[in-house]
Every structure is written in C-alpha cells, then in structure tokens.
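Participant: Predicted model and sequence follow; I will ask about them next.
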Amino acid sequence: MPPCTSIFCEVLDARENGGLEEVHAVHKDTIYDRRDESTYDVFPLSKLEQIVLDNSTYMQCKVYVKDIRSVDESLLNNGVVDIALIDAPGLNSDTTKTTAIFARQEEIDVVVFVVSAANHFTQSAKEFIWAAAAEKAYIFMVVNGFDMIRDKERCQKLILEQVYGLSPRTFKESSELVHFVSSNAIPMGHAPPGGPGGSGSGSSSGGGGDEPSNDPKGKGKEKEKLEDFQALEQSLRRFVLEKRARSKLTPAKTYLMNILNDVHVLATVNAEVAQHEIDRVTKDLEEIEPQLESSKKAKSEVGDQIDQTIESTCKEIYEHARNTLNSAITHAGDTTLGVPYPGLFGVFDFADDLKEAMLNEISTAVTDCEEHARSRTVGGVNAIKQLGILHLGNEYHDLSFRSDVMFRRRRDALAKEIDLPTEIWDLVDWSTLMQRQEKVAGTGMALTLATAIGGRLVGGSSWVDHALSAAKIVGNDNLRKLVVPTIVLAVVSAAAYVLQQVPQSLPHRLSAKLSAQLESMDYVHANSTRIASSVRKVLRFPADNLRVGLTRSVEQLGSRRDETLKTRTESEVALKYFSNLVRNSAHQRTLVADVDLDAHPQAGVA
C-alpha cells in the first residue's frame, strides 16, 4: 500500500461491496455511507496512490480488495468474522488523528505498529506504545527494513530490549507478536499459481516482473523475506481468529485490572486518610473532654463562689451600714456638735441649728457607709475579675468599672424628709435632771451620813441638841413666816437651774425625737438596704459577664466535642467502607488476574 499522509485508508473484503475491487474516496466534512454514492467518489485500485498523495480533496479511503486465497489462509476472507485493516497516518504525520483512531478500543482487536529497523523507536513512538500498552496487553510489532541491517542479531536484541521496557507482555510472546520483515520482497501484483515458491514467475521489489537471479543464495533470501511476511500474516490471523478470546478480552481484562488497581490504590489511600483522621480526632477528644468536664465543674463552682462572694459582701456592707447609722443616731444628742448656745432668748435658733447639725452628722455617717461600700465593691469586682482570668484566661473580657459613679444622690434629701419642730417642753429633759439630782442627792446623802457617823463617833448626839436649841431660840411663829419665802426661793432656784441645763437637755430631747421619727421611717434599714442593693447590682455585672463567659466556654467545648464525635463517626464509617473496598478490590483483582484467556471455554468455566 502506498505511504499514507493524513488520509485514513480502511481495507475491506470486496464481498462487502458486491465483489467489486475499487476505492471509495470520501470527501472532507462528509459522513461515508456505502449506499449513498453522493458521499464518496469511486476510483479503481490503480488510483489509490495518487489519491493518497494528493490529500487536499479527500479525508479517507475505503479500499475494497479480493483475497483469492482459501479461508484457512486469508485474513480478510476468513469465513469467521469480517475484518477491516485501518492504515492510520504515521505519528510524525498526524499524531492527533492516529491517537483518535486508537481511542476506538471496542472496535480494535490488535494494534500493528510498524517501526524502522534502522531508526528503532522514536520518542513519539515510545509514548504511543506506552499509552497503547496500558489499554492493549499485546501489540504487534513489525520491524521493517530488516534486510538493510548488517548485524541482525544485535539489532534484534536491541529492539526486543526496547519492547520489553515498553510492553512486557508483548515481549513475553515476542515469537508471535514481534516480526522482522522486509517490505521490498512483497510482489505488487497477484502471486502466480503455486505461490511464491511455485514454478511460475513472481514480482519482487524493484523487479518490475523480471526473473529473479539464478543465484541460489539470492533466491533463498527472497524466499526467506516472503516467508517472514507469511509468518507475520499467519500470526496476526491466529491472534485475531484462533485466539479471539485473547484479542477481544485482553483489552477488557487490562481495563478491568487498571480500574481495580486504581480503585485499590484510591481505597487504600482513603482508608489511610480515614484512619489518620480517626487518630487525630481521638487525640482531640482526649484533650477536649477533660477540658469540657473541667469547664462544667468550674462553671458550677465559680457560680457558687460568686454568689457567696456577693452575698457575704452585701451582708457585711448591710451590717456595717446599720451599725454605723444606729450609732450615729444614738449618739447624735451626746454633745452640741459644736453649735454655740446663744442664751435663753436664742434657744429656738439654737434648737434649729442643733437639728441641722444632727442631720448633717447622720448624713455624714451615710456618706461614710457609702464610701465603705464603694471600697468593698472595688474589692469584690477585682475578686470576680481574678476568677475570670483564672478560669477563662485570654477569653475573659473585662468590663470597665468606675466606682465614683456609685451612690449619686442629693445631699439634702434627708433634711427635706425630716420634720422636727421644737416645743417648749424640749427645753427640759426630766430624765437628765433626775439623773443629775440622783447623783447630787446621792452625794449629799453620802456627805450627811459621813458627817453624822463622824459626828457620832466624835461627839455622840451633840448635833441634835444644837438643832433643838436653835428652834427654841427662833420660835414657832417665826418658822411659819419663813416657809413661803423658802418655797419661792426654791422654785426660782429650780427654774434657774433648769434653764441653765438647756444646752445639755435640748440635744437629748431633739435626739430622742429624731431617733423616733427616723425609726418610724425605717431609715436605718432603708439606707442599709439601699447601699447593699447598689453594691449587689454593681457586682452582678461582672458576675453575669463571668457566667456568660463560662457558659460560652462550655458551649464552645461542647460544640467542638460534638463536631469531633461527628467527624470520628464519619471517619469510622469511611474507614469501614474503604477497608471493605480495599479487600473487595483485591479479591476482584485476583479473580480477574486468574482468568486464563487461552484456556478452552469449558475448561475456563470449570
């Protein structure tokens, strides 16, 4: 067949064309239909070389030829299956088209690769054979121009070594699949009766129908060349027809082995990845679960500790404020609190100033309680902050706290609420006077007793005698006249004494009235509760912030644990699946590899 550039030539049995030997040249961009003559042009076989060389008009040729040999010798007319020989462009001419033809795996029984004995395998040929060997287990190798090689054994050895590296299975059966031939020994016309070795004359390459030389050595070489081609054709025929199971099923077996190998590799890799993922998440769980338990425990313990801190702080502040205010109210009337006494005529102004001083003293006590509560609040906030840093670390978000904004209120609120009028009876504190009289009386009695006892010890009852003597001298009438002046003098003296005791009596009276009124208002409890409640409210902010942080930490750890458990479950399912896939793919690969394509069908089934 003439050299082919970019035209595909498909050689078919002439019986498919009604027994006619001809060439159907298909136009470019046309789909060939043998029953539609508009899709092709008909030429005789003698025009084939011209059509192929002028490849600008046609894209492919359908060549119908007759093989007059018997069905036992012919490849096309084999009596078993219809066979077509496709002559694709060379790799150096059009690799893309050649590869596209080769991609029709289901239609190709065998690839016949022709290589020059002088040039061996080019890089493009190696790449093509390497790709073909991955799909086709066996490739026919035809080494042409072998008669031009001087050291044939060395050439044959080198080519077989290259075949071994490109297609080991082909090398294993190289006696059937690798053929060294010379194309110049093939006659271009029909062989004479009796075949190449018959009595008739045959054509040889370059002979043009001339008789071969009478040299027996030359005649023997030509015969060997023809026998090499006959061996090639018979090997091809045996492979396609007699070993059809191998020719058709070997690609399928190779394909299945490749698929199973890929599945096995992918399953193995995925199983390893799943196992690594299980190991990783198991290690993560070993770290997360103790942290989660510790976080839950810390949340409970810190919550209780915060509550105890707040309650103890508020209780202490309440008790301190209550004691401080009770003491301030109780002792408010002990002194005049630095208020000067202007005299009897300014006694009511003195009472108002004294009342204001008492209220200021109580307000100062309230302020002191607030300052104490403020300092205790700062300590409580810092204690809560330390707990947050201890249990949350960098995740704890500290809140800004300003103690100076606590207890903002008007200072004259108490003065407006208290209505404490001064009455005339407030100027006299009978309880104080009685206490003073008891003290004076007690002292006078003690002196009298001491004098009496001393006088008796000294002079017996002489003082009684002197008293009786004085009464006798004055007389009863004079004694009666002295009674009234004595009483008036006593009343005046008592009034003067009471007025003199106003600076001491008035504070006690006002303090008693103020205490009674404050007690009716529940002043001490209300202010103590107010201060403690303010502290409790302030401490609740960092406490709630810490609780939220602890809760968020528990939730985040719980979410991480759930995600990790989910990942571990998915990884375990994946590991189980891919492990089964590894085992099944290995088993299926073994079964496919054990299939003997050369065995008899019955034996294969058995």
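Facilitator: Noted; the coordinates are in hand.

Participant: Could you use CA atoms for every contact and neighbour count after this?
Facilitator: Noted.

Participant: the strands in the stretch 201-350 of the chain, which residues?
Facilitator: Here the stretch 201-350 of the chain has no strands by DSSP state E, counting those that start in this stretch.

Participant: Grab the longest helix from the chain for me.
Facilitator: helix 244-330 (DSSP state H).

Participant: Check which helices and strands that helix is in contact with.
Facilitator: If you count contacts as 3 or more C-alpha pairs under 8 Å, 6 or more residues apart in numbering; DSSP states H and E, helix 244-330 packs onto helix 123-135, helix 347-392, helix 502-520, helix 523-593.

Participant: In addition, the following structure is provided for comparison:
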Amino acid sequence: MQSGVYKDVDKGLAACENTCTASFSPHEDMARPGWGEEASRVYESTKERLLTTIGGTKSLLSDVQNFNSSAWMMHYPGLDVGAASTQQQSNSLHRTVSFDDTSQPGVNQSVVANPNEIQVLKLDLKLGSSSAHPSALVNSLEKSSIATLLDSRLSKSSQHLDALSTRIKDTSSKVLVTGDLNSGKSTFVNAILRRNVMPSNQLPTTTLFCEVHPVEEHPEKIEQVHLIKSVKDSYSPTDSSTFKPHSLEDLEVLCEENETNPNPPLLKVYLNDPRAAHNSLLSNGTVSISLIDAPGLNLDTLSTTALFARQEEIDVVVFVLSAENRLTLSAKEFLVQASHEKACVFCVVNGWDRISERNKEKCKKGVLDQLKSISNETWVDREELVHFVDSTAVEVDQDADNASRFARLEDSLRNFVLFNRQKSKLAPAARFLTHLLSDVNLLSKANVKVADEELEMAKKELIRVKPILDMMRKKRESLQDELERIENEAVETLGKYTKNEIEIALNEIANGRLASDKVSMPIYEGILSIYPYARAVKHALLQSLDLTVHDIENHVRDVTGQQVRHVQSIGNDALPEGVDRVKRVFVKEAMFKSRSKVNTSTVGIKLSQKAHNLDISPREIFNTTQFLIFKKVEDSKVDEEQEESSILGALSLAVGAITMVGGKTMGMRGFVEGAVRISNLWGSDRVRQWAAPAVGVLVFGAATYYIYELPRMIPKTIGTSIKKSLESSAEPSLSIDSTSDNYNEVHQVRVERETRKVLRLASWDVKEKFRATLETHAAECQRAEQGEAKAKKAIEWFDSVCMKVEGLRKLGGLGESR
C-alpha cells in the first residue's frame, strides 16, 4: 500500500480554520455587544462535532495501543538524513513513507519522509524539541524500544484529548501569559488589568501560577486570594476546606515564601475591574475569562515542565518576550510544543520603547524571523498577533504612541479571545485532531508498507523452506531404516569373520602349527632342555594366537571405517544444501583401546604376555595318549602244534609288536588278542627263555621312539591342551572367565559389540544432525507461516485504521494537515 501525496500545510490548516471560523467575521461581530445567533449556532454545532470526534479518536488510539502491544510491534516512519538535508534546501514538500527497522535485516528502507510529517506522535526524548534530524534517535533504538516510546506518545495524546474535551466543554476561556524570565509578564498582566496586582520587579518575582478571575465568580463577590496547596488538588470557591484565603496585599509575600518550594501551590486571585464591559477583558460581560500569570520558562526545570503540562488546559497563549533579548531555548521549545496544537500564539514584545529608533526595524525583523521558523501561522497573522509595546508606560500614559499601540493590542486580544472563539477555543482542538489523525494515518500506511514487505519475505521463505521440510520428513524413516540395516549387516559380517578366523587359528594350534606366520617355533636342543623347549613352544603358540586376534582387530577397524564413511555419506546426502555436514573423523586406532585390566584378563587378550599362562604341566609333555594309536587287524589263530617255531614266533611277535606300535597300525582288539596269545605262549619253556631278551628289545625300541618323537609331539600336546582350555569353560588352565562362553564366542561378541558401538555413534551423529536440521527448518517454516499470518492481519487492520481516520475526519469536518 503506497502513501498518497498530501496537500500543502497551509491548505490543510485552511480547511481546519474555515470549519472553525464558520461563516462569520470576528471584526464584524466586534460592533455587537455579543455573539450573533448564527455564529452561536455554528459554534455549538462545531463544538459537538469536535467532541464526538475526540471520543472516536481516543477509542482509535486505544485500539492502536492494544494492537501495538499484543499483535504487531509498530514501526515508526523515519528520515533519511541525506534526503532531509536536500529537502531543507528546497521549500517543496516531498511526502512518502519510510520506516525505521534497523534490527530487521532485509527490509528495504529506500523511501523517505519529510521532517515535518510527524507532529503529535514524534518520538524524541528531548521534551518539546524539534531536532534537525528526528530519526537520529529512532535509528539508535531497538524495535521494542520504539514501540514502547510510541505507546507512551499515544498515551499522552489520549490524555491530551481528555484535556481538550474538558476545555471545549468549559464555557470559560483561560488565557496563559508566559515568557522568559524578566520579560515583563506580570507587568503586562497589570497593564491589561489597569491595576498593580501582580508583584513586578527587576528580579524574578512570580514563582507561582497566579490565576486571575473576575470578582463576580467569587461566592461573596469580594477581592481575595485563595491558596491551593497543589495544582493537582481539587478546588471549589464555595468549599473553604479546599483553599486558604488571603488578602490581595499578601500576594507578593506568598510568592516570596514559596520561591524555593519544590511543590509550589496555586493561587486563585479574584479581582474587580471597574471598567466598562466593552473595555475590560476580565469582566467583559460575554465570556468568563481568567488570566494566568505563569513563572518564567527558564526559571528552573520544574517550573518549565509544569508550564508545558499546564498549557494543554489553556485556550489562548500570550507569549511575552523582551525586545532586548532573543528567544531562549526554553521559549523555542515551548512555542514549538504549543504550535502543535494552537496554530496561533499571541505574542507581546515588551520593552519596545527601550529600543532606539535606529535599531527598531532590525529588532523587529529578528523577532519576526524567529517566530516564522517556529510558528508560521503566527507570522502570517503578525499584524493581529504580534505587538511591540511597553507595558510599564501604560499605567502612567507617558507615551501617546505606546498607548495607541497597547490599545490596538488590547483590541486584537479581545477579538481573539472573545469574539473569535471559533479560532481561539475550537481551532486548537481541531488542529490537534487534524495533526493526530494524520499521524495515525501515516503510521498506518508506513506499517502497511512494512507488513507488505514482511509478507513478501515470509512467502519467499516458505517457498524456500517448505519443499526442503517436506523432503526431509519423507526421508526421515527411510534414513533410519538404512542406518540400522548397515549397522546390523556390518556387525553380523564381522562377527562371523571373527568366529571363523579364531576357529582356523585354534585348529592350527591343536595340530601343533603356529596360527600366524609372523612367529617361528623354538629350536629343540635335546632331552635335557625339554622343559624350556615346552615353555617356549607354548609361548610361541599363544603369541601366534594373539597376533591372529590383532589381525582380526585390524581387519575389523578397516571394515568399520569404511562403514562409518558410508553412514556419513548417506546422512550427508539426506541433508539439504547449505547445511554443515557431519564432520566427525573416525580414528580407527581408538577402536578396541578401552580395555580394563579385568577385561583383558577375562576375554583372552594378550595371553602370551601373562606369565602364569606359560606354566607347563607334566601331561603336556608326557602325554601317552599321543602314542596309543592302534590299527584294527584281522582275527587269527596260533597253531599250538607248531611249538618248534615258538621262539621264532615270539621274536617275530615282539618285532611285530614294535613295528605295529611304531607304525600305528595295531587296533585295540588286536592288542588284546595278541596279549592272550602271548600269555598262552608264556607256558612254553622256549618262550620263557626268550621272553627277557624280547621285552628288553621292546622297551628299548619304545624308549628310543618316544625320545625321537618328543620334538614333534610336544607342540601337538600343548596345542591340543590350549585349544581344549580355550574352548571349554570347564578347563581353567588359561585366563578365560569360566562363567563366559568359549574363547571363540568371547571374541565374536567383543568384535560385534565394538563394531556396533562405533557404527551406532556414527549413526547417532547423522540422525542428530538430520533431526536438528529438520527442527531448524520446521521452526523457520513455522516462523514464516506465523509471519505471513501476522503480516496479513496487520495489513487488514491498518487498512481499517486508515478508513476509520477518514471517517473521523469527515465526522469532525477536518482536513488533512499536509
């Protein structure tokens, strides 16, 4: 929604003033003792319309505040400094909409606002100031701070509307006389009253608000001073408990006593003006008038602040300045603040006679130039509103020219206050409403523009994020299944590989062979070194088994590393572009490193390095089962009749027995039958004769064979013992936990557990990264959807505010201020 181009400031104010002045001329009514019936009717009609508009505007401000605090943090139209400098060099008004949103990246801030656009709702911490660049403060604040400041301005504007409503309903008129220190305010009031009532001196004397009322408003119609403890206290002239009475003579003393009072009281002065009604401003017979003599603007901060607050209750401001001095900073701030509501300020340049004739034109030009820069409307009507007089000479009437100028001042002030109440009483309210509604309209259009841009950004964000989010949600289940499949397959494959390799290694050891070619068998040095040889053989066999386990671990590391990279590749492929990938590096050396002392002693790791595992038992050296391997032979009978050949038979039997034993061809049955036959032969004398030599030959042969076979049999014996011990939990000869499974299964479980741990950690990294990315995109999508809904709601709501503003303008007969 784009901003429209408003009318020029003067045209807008002209529409307002034409409504308020209605259809009569104040100068024509001066000849009449009172208002005309038509003027009175128009005044009442305009007053009712303004009161209704004030109520509607207050309700609108309340809605804006609620929306600002609950639904939309309002943006404030800002100012581009470079553009402002260019505009200040040109008198043309350039009306567009801009906004301050320094905390929202990506928002276009190319549009520019004229520095005079925001008037009532201008954000500036410096009270009453009109900074050269009003966005300088706004740009330095956060959006929340801007919204808070704006809410405060809206609250103050709503309070001011209450004051305007009260002022419009009040049939009396209040005239505030203010100005800088020692500008002659009290002297001017005395001159208007034609009485020395207000204390006046070269030093600042008026430190309180002195409100002068006609004596007719006093219940007893007597001249008196009522002291009210505080400006905020309630007051009624008929209730003596609300004030403390004093005489007029006590007025100067009261001012002196409360000069340093941090909470000064309010003085109500009831005064009699014996002049005719057509000559008196106070007792004019038409409208109830009160004159308020205020403290100097730059007296102190407290008085200045109080005066700023009190001017909201005032119908007419009479600003008194010294001809010898220029406007102070406090005076400029007050005039700027007052001009936001009151188009015209009545100005009195006091002490004019003290300026030499040569410097009067220069002084007059300087004063008018300052007023023009502050209140252009006052400068336009300067003939009626700006007067150069000397109030001190009025009472003694020493200067006829000054008396004439003061008389013209009084006529102009009477016309402005009494007969032109449309302009003095209603026009300020209409002007304030015009500026306020225009500010609200501008804020609404600026926020519509911001909402349009945020809506567009939200739509672009949804176009970007929504497809990615949908894709990731579809991949979530399949990714998890794929990671589990890779983990299970790798664990199963490596577990089977480990089991198979351990079985092969144990079989090799059981056959007396080394399980690894990286180890060599010890050298047999003879029967005398049989025990060290057996110990060395056992160490070599266990060492080869340890090396086999080490080779298995290396293989498992390599395969697991490949699977980890595969898992990461699958996870990274599932992530959208622009997202950091999984960067965890797999350190294969760390695998199988977390071994406690208990663990290494119970799972058969590094068996060769444990001294007690190298102990040799006798049966591992002298194991006769290795020699009792027989061969089954056919049944045969010995011919008892061939007794002559018994000797040869016995010898041949002995030799045959040795041969059978050495050749491993005798079976157990044949051995028993042979024993029976030998026992039968033992009854023969010849057999008994040859028995001793035969037995000796047999024993010698067996012993020789045993010694010869020891180097070959010991590795088999020890290998068989190692295998049996590792495969059976009932064999405690090696350091294997007797409560666990056998050696093969222990290593299989260990490899599977370690592999699963590594792959599960890699899968967790991938799934966690995927989950975090999914949640991030889901949150971005949710924010974009909420932003889209919020922007649509804001556009609709601010459009309705613009429509309400137009309706209130028509209701109050108001024009546009720009």
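Facilitator: Now that the structure is in, tell me what you want to look at. Computed from a prediction, not measured in an experiment: that's the story for all the values here.

Participant: TM-score for this pair?
Facilitator: The TM-score (TM-score structural alignment, normalised by the length of the first structure) is 0.65; 517 aligned residues with a C-alpha RMSD of 5.6 Å.

Participant: Can I get the helices and strands packed on helix 244-330 of the first structure in CSV including mean neighbour count and distance to E173 of the first structure?
Facilitator: Putting these into CSV (neighbours: other C-alpha atoms under 10 Å; distance: least, C-alpha to C-alpha, whole Å) gives the following:
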stretch, mean neighbour count, distance to E173 of the first structure
helix 123-135, 16, 14
helix 347-392, 19, 75
helix 502-520, 19, 121
helix 523-593, 18, 18
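
Participant: Could you export the ones you listed to a markdown table, including columns for distance to M188 of the first structure?
Facilitator: Formatted as a markdown table, these follow (distance: least, C-alpha to C-alpha, whole Å):
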| stretch | distance to M188 of the first structure |
| --- | --- |
| helix 123-135 | 28 |
| helix 347-392 | 96 |
| helix 502-520 | 140 |
| helix 523-593 | 44 |
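
Participant: Of those helices, which is nearest A452 of the first structure?
Facilitator: helix 502-520 (34.2 Å; C-alpha to C-alpha).

Participant: Off-centre distance for that closest one?
Facilitator: 74 Å (C-alpha atoms, centre = their mean, to the nearest Å).

Participant: how far away is the residue in the second structure sticking out farthest from the centre from G674 of the second structure?
Facilitator: Here the second structure reaches farthest from its C-alpha mean at E644, the gap being 120.5 Å by C-alpha atoms, centre = their mean. Distance, E644 of the second structure to G674 of the second structure, by C-alpha to C-alpha, to the nearest Å: 19 Å.

Participant: now do G696 of the second structure
Facilitator: Applying C-alpha to C-alpha to G696 of the second structure and G674 of the second structure gives a distance of 18 Å.

Participant: ok, the two, which is more surrounded?
Facilitator: The neighbour count for G696 of the second structure versus G674, taken as other C-alpha atoms under 10 Å, is higher for G674 (18 against 11).

Participant: Give the helix, strand or coil label for that one.
Facilitator: Classification of G674 of the second structure using DSSP: H, G, I helix; E, B strand; the rest coil returns helix.

Participant: how close does V111 of the first structure get to Y523 of the first structure?
Facilitator: 112 Å.

Participant: for R509 of the first structure, same thing?
Facilitator: 19 Å.

Participant: same check, this time on E107 of the first structure
Facilitator: 109 Å.

Participant: Helices along the stretch 151-300 of the second structure, start to end?
Facilitator: Secondary structure of the stretch 151-300 of the second structure (DSSP state H, counting those that start in this stretch): helices located at 185-193, 251-257.

Participant: Go through the ones you listed and name the closest to G663 of the second structure.
Facilitator: helix 251-257 (143.2 Å).

Participant: Mind reading off the mean deviation between that closest one and the first structure?
Facilitator: When the first structure is overlaid, helix 251-257 of the second structure sits 7.1 Å from its aligned residues on average, using mean C-alpha distance after the TM-score superposition for the first structure.

Participant: Stretch 557-564 of the second structure too?
Facilitator: Relative to the first structure, stretch 557-564 of the second structure is 4.4 Å off (mean C-alpha distance after the TM-score superposition for the first structure).

Participant: quick one: that stretch to chain centroid distance?
Facilitator: 43 Å.

Participant: Then stretch 409-419 of the first structure?
Facilitator: From the chain centre to the centre of stretch 409-419 of the first structure is a distance of 62 Å (C-alpha atoms, centre = their mean).

Participant: Turn the helices of the stretch 151-300 of the second structure into TSV, including distance to Q748 of the second structure and mean neighbour count.
Facilitator: Output for those, formatted as TSV (distance: least, C-alpha to C-alpha, whole Å; neighbours: other C-alpha atoms under 10 Å):
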stretch	distance to Q748 of the second structure	mean neighbour count
helix 185-193	107	23
helix 251-257	104	16
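
Participant: okay, those helices in TSV with distance to P618 of the second structure next?
Facilitator: Shown next, in TSV, are these (distance: least, C-alpha to C-alpha, whole Å):
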stretch	distance to P618 of the second structure
helix 185-193	131
helix 251-257	125
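
Participant: For A400 of the second structure, find the nearest of these.
Facilitator: helix 185-193 (14.9 Å).

Participant: Counting by contacts, list what the closest one packs against.
Facilitator: Packed against helix 185-193 of the second structure, as judged by 3+ C-alpha pairs under 8 Å, 6+ apart, are the following elements: strand 173-179, strand 289-293.

Participant: Out of those, flag the one nearest S763 of the second structure.
Facilitator: Of all these, strand 173-179 comes closest under C-alpha to C-alpha, at 80.5 Å.

Participant: Can you check which part of the first structure the closest one sits on?
Facilitator: Per TM-score structural alignment, strand 173-179 of the second structure has no counterpart in the first structure.
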